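>>> A predicted structure for the sequence below; I have some questions about it.
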Amino acid sequence: MDRFQRLTPLLKSFMEKGPAGCACTVVKNGEVLYEESFGYADLANHKKIGADTIYRIYSMSKVVTCAAALMLYEKGLYLLNDPVEAYLPEFKDISVYSYNELGSRTVASASGSIRIKDLFTMSSGLTYGGELTETERQTRTLMQNAVSTMDMRALSKALATVPLAFEPGTHWKYGTSHDVLAALIEVLSGESFGEFLRKEIFEPLQMVDTSFRIAEEKRDRLCLMYDRAEDGKLTLNTNMDAPYQPGCSYESGGGGLLSTIGDYSRFAQALARGGELAGARILSPKTIQLMGTNHLGPQQLKDFNWTQMSGYGYGLGVRVMMDPAAGGINGSIGEFGWAGLAGSWVLIDPLEQLSVVYMQQMLPSLEPYIHPRMRAVIYGALK
């Protein structure tokens, strides 16, 4: 029996716990080792997931954004240690919140600039919206109407007005850094972010169904999103699709792309094979090696303490496997990738020239349960 067929009962067991459907593709050295889909893209109408199903990949967009930015790095248009303000002047006079031992909050000018590297590594002090800090609360308010009113340059300028959560480069905090990176790409390339991706990545890699908008003729291929209750009951979620509609100018580098499993597998396999696929090269092997190297210091690694990230550091926009023993991981040191809000996941292993792409559409995603189990089975199947 093909050892990769162990994935089939595992994927079917995931659906018992949550997603209406899922799909997985494993490619090594350009050869498809496993390619299956199960369940439904539309539960009510019993419409099955297929090879052409389109998914909201959310934060898996970040890997594409960082690859795109590194393409401009390879052209010498910036250096990683350059201050962001040299290209995005809105970040010239940034401020930062600080708290004393009693929790009293003050705001002052930041002691240093945000470096472009800090955008890649989520060490800028920018956050997502939330409740824990004043930066998160202000960002939440700012983002409430961003999708309907802003493009990426406008978003960058708005984010620059919010005091940072910490001094740049001192901590790790998941946030809007890669949205600002998209604005940087626009300034350096002279094109909209979506147009740059189309010309430089999607067309060369033949990613024909990857975009920020859902075209009318493809709308029936979009997988439905479901909310999962504690008892496992699924409820249709239609509240998060505004960014994908025609006319929207919001092209989030942090989470805005739609893609198919085949398209994203081509992108992932290109990175796994040193930046080239079928004659199209998007990055060099050395730059991918830099991308997949841990860039966090000791304090930042303490901040990067998500349950499913044991054994990992963080590179230029990707988790990076560093310590197999700490994570209980049977994979390669240097394996990298990321996941999306609704449970999509990519694994890229240059040592094995291996790429894995998994797709589902469910909130919460059960990521800490699903993804490590897939990784264990896949590496266990390699010869």
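Structure received. Residues are numbered from 1 along each chain as shown.

>>> drop to CA atoms for contacts and neighbour counts, all remaining ones
OK.

>>> Regarding stretch 16-33, how distant is the last residue from the first?
Start-to-end span of stretch 16-33 (Cα to Cα, to the nearest Å) is 25 Å.

>>> Put this next to the first one:
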Amino acid sequence: MADLRDTLETHVSKGLLPGAVGLVARGDRIEVEAVGSVDVEGTAPMGRDSIFRIASITKPIVAAAVMMLVEEGRIALDDPVEQWLPELASPSVVRTPAAPVDDVVPAVRPITVFHLLGSRAGYGFPSDFSLPAVAPLLSELKQGPPQPQSVPAPDAWMAALSRIPLLHQPGDGWLYNISSDLQGVLIARVTGRPLPEFLAERLFEPLGMADTAFVVPADKLDRFTAYYRTGPEGGPELVDAADGQWSSPPAFPSGAGGLVSTAHDWLAFGRMLLAEGTAAGRRMLTPASVRQMTANHLSPSERRSAGLFLDGMGWGFGGAVDVEIVEPWNVPGRYGWVGGTGTTAHITPSTGTVTIMLSQLEMGGPSFPALMRDFWRYAAERRP
């Protein structure tokens, strides 16, 4: 059986991406490898403490922050969000998912905190990106691959969202991404504090996640990786350099995918979830909240409608939950997600395992890249 270094090196050596970091932890045993370099120029070798744009594995972190507010009684799962997000007080809904954006009906129920946490608010991406109501999500809200310096500030972003119809009625189905951005805005408005400030005080500092933020300061840029997509010749094509879009604070800190982090930082978060909300002797969340986060809340029909997004998986709060064994790495109850910048992080409560792989190559669609699949296969083979 190939070891972790070989698993990563197989892909890096082909020139498809400059480097990667992989981590598999079970209890006190941590296996971590860093291969390749931080960029295609080989400016510096990849390190275990290299910093990556983690994209959508931001989502579980932001969902955990929302659950903190629920536990404090500042919001409730069944609360309509319009009291904090008045832009969503009277949303319209396209008559059918394929209808033009001006063929709408009123929403029959309010959008609730529960709808946001479960990505069932009615806003977001379906399996068919060609639907008319999807286009303004990309053009006006800058959804898609993260581009933090292009997204307007939260109030302007919310105003734009209020002019876009929902794809379906609140609570009637799962759609990807926007609910997590709305969670970030919700946290800021409920607390009266910027999202980065709240996350730093309530999660990152207590958990020792020293390199997790929405911006990379100048004294850490030497550890920050460049970000690529696959170019026309098949090799990596630069999207964002280390001193690019994440070198200054964004106007819109994206709860759906704006964070940078390291493998060891996300490990601290994952271990907190495995310990049912406790870290370093401190209670961050109750066991009930963690179980609610990491449980599947989707019906079989909702999972089927998600298509490739959720093959064999359901959805909890901020992350997917394995419900079927379709591949060797699927374990019922495994919770986590992937990031469009080439990242993946999961916890498996039944084995006490945290698995994290961070790379720099943008995913080309909802199907999982070969590197991720090989990493998951390796992690599954390491199970006790």
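Noted; the coordinates are in hand. The structure presented is a predicted model; accordingly, all values stated were derived computationally and were not measured.

>>> what's the TM between chain one and chain two?
TM-score for the superposed chains, counting by TM-score structural alignment, normalised by the length of the first structure: 0.90, backed by 376 aligned residues with a Cα RMSD of 2.6 Å.

>>> the residue most distant from the middle of the first structure, which is it?
residue 102 (36.2 Å; Cα atoms, centre = their mean).

>>> who's in contact with that residue?
Neighbour list for residue 102 of the first structure: empty [criterion: Cα atoms under 8 Å, 6 or more residues apart in numbering].

>>> so it, which of the three states?
coil (DSSP: H, G, I helix; E, B strand; the rest coil).

>>> With residue 166 of the first structure as the reference, measure out to it.
Distance from residue 102 of the first structure to residue 166 of the first structure, by Cα to Cα: 17 Å.

>>> In space, what's closest to the aligned partner of residue 107 of the first structure in the second structure - neighbours in sequence excluded?
Correspondence of residue 107 of the first structure to the second structure, assessed by TM-score structural alignment: residue 104. Spatial nearest neighbour of residue 104 of the second structure, excluding adjacent residues (Cα to Cα, 6 or more residues apart in numbering): residue 94 at 4.2 Å.

>>> Residue 170 is in contact with that neighbour, correct?
No: at 11.9 Å, residue 94 of the second structure and residue 170 do not qualify as touching, with contact defined as Cα atoms under 8 Å.

>>> Trace the residue nearest to residue 104 of the second structure over to the first structure, please.
Using TM-score structural alignment, residue 94 of the second structure pairs with residue 97 in the first structure.

>>> Report the mean deviation for whichever strand or helix holds its match after fitting onto the second structure.
Element membership of residue 97 of the first structure [criterion: DSSP states H and E] is strand 95-99. Superposing on the second structure places strand 95-99 of the first structure at an average distance of 1.4 Å from its equivalents, by mean Cα distance after the TM-score superposition for the first structure.

>>> State the next helix or strand along the chain beyond that strand.
Taking DSSP H and E as the definition, the helix or strand right after strand 95-99 of the first structure is strand 105-109.

>>> Show me what that following strand is in contact with.
93, 94, 95, 96, 97, 98, 99, 163.

>>> So which bits of it are buried?
If you call a residue buried by 16 or more other Cα atoms under 10 Å, then strand 105-109 of the first structure has no buried ones at all.

>>> Mean deviation, that strand versus the second structure?
Compared with the second structure after fitting, strand 105-109 of the first structure deviates on average by 2.4 Å (mean Cα distance after the TM-score superposition for the first structure).

>>> tell me the angle that strand makes with strand 95-99.
Going by axes from the mean of the first three to the mean of the last three Cα atoms, to 10 degrees, strand 105-109 of the first structure is angled at 150 degrees with respect to strand 95-99.

>>> Which strands and helices lie in contact with the helix or strand following strand 105-109 of the first structure?
Sequence order places helix 116-120 as the next helix or strand after strand 105-109 of the first structure, per DSSP H and E. Contact partners of helix 116-120 of the first structure among helices and strands, from 3 or more Cα pairs under 8 Å, 6 or more residues apart in numbering; DSSP states H and E: helix 177-189.

>>> what separates the longest strand seen in the first structure from the chain centre, distance-wise?
The longest strand of the first structure (DSSP state E) is strand 31-42. Distance of strand 31-42 of the first structure from the chain centroid (Cα atoms, centre = their mean, to the nearest Å) equals 21 Å.

>>> Can you check which part of the second structure the next helix or strand after it sits on?
With elements assigned by DSSP H and E, the helix or strand that comes after strand 31-42 of the first structure is strand 47-48. Aligned by TM-score structural alignment, strand 47-48 of the first structure falls on residues 44-45 of the second structure.

>>> likewise stretch 189-203 of the first structure?
Counting by TM-score structural alignment, stretch 189-203 of the first structure sits on residues 191-205 of the second structure.

>>> residues contacting residue 255 of the second structure?
So residue 255 of the second structure contacts 58, 59, 62, 180, 181, 182, 183, 184, 185 (Cα under 8 Å, 6+ apart).

>>> how about it, what's its partner in the first structure?
Using TM-score structural alignment, residue 255 of the second structure pairs with residue 253 in the first structure.
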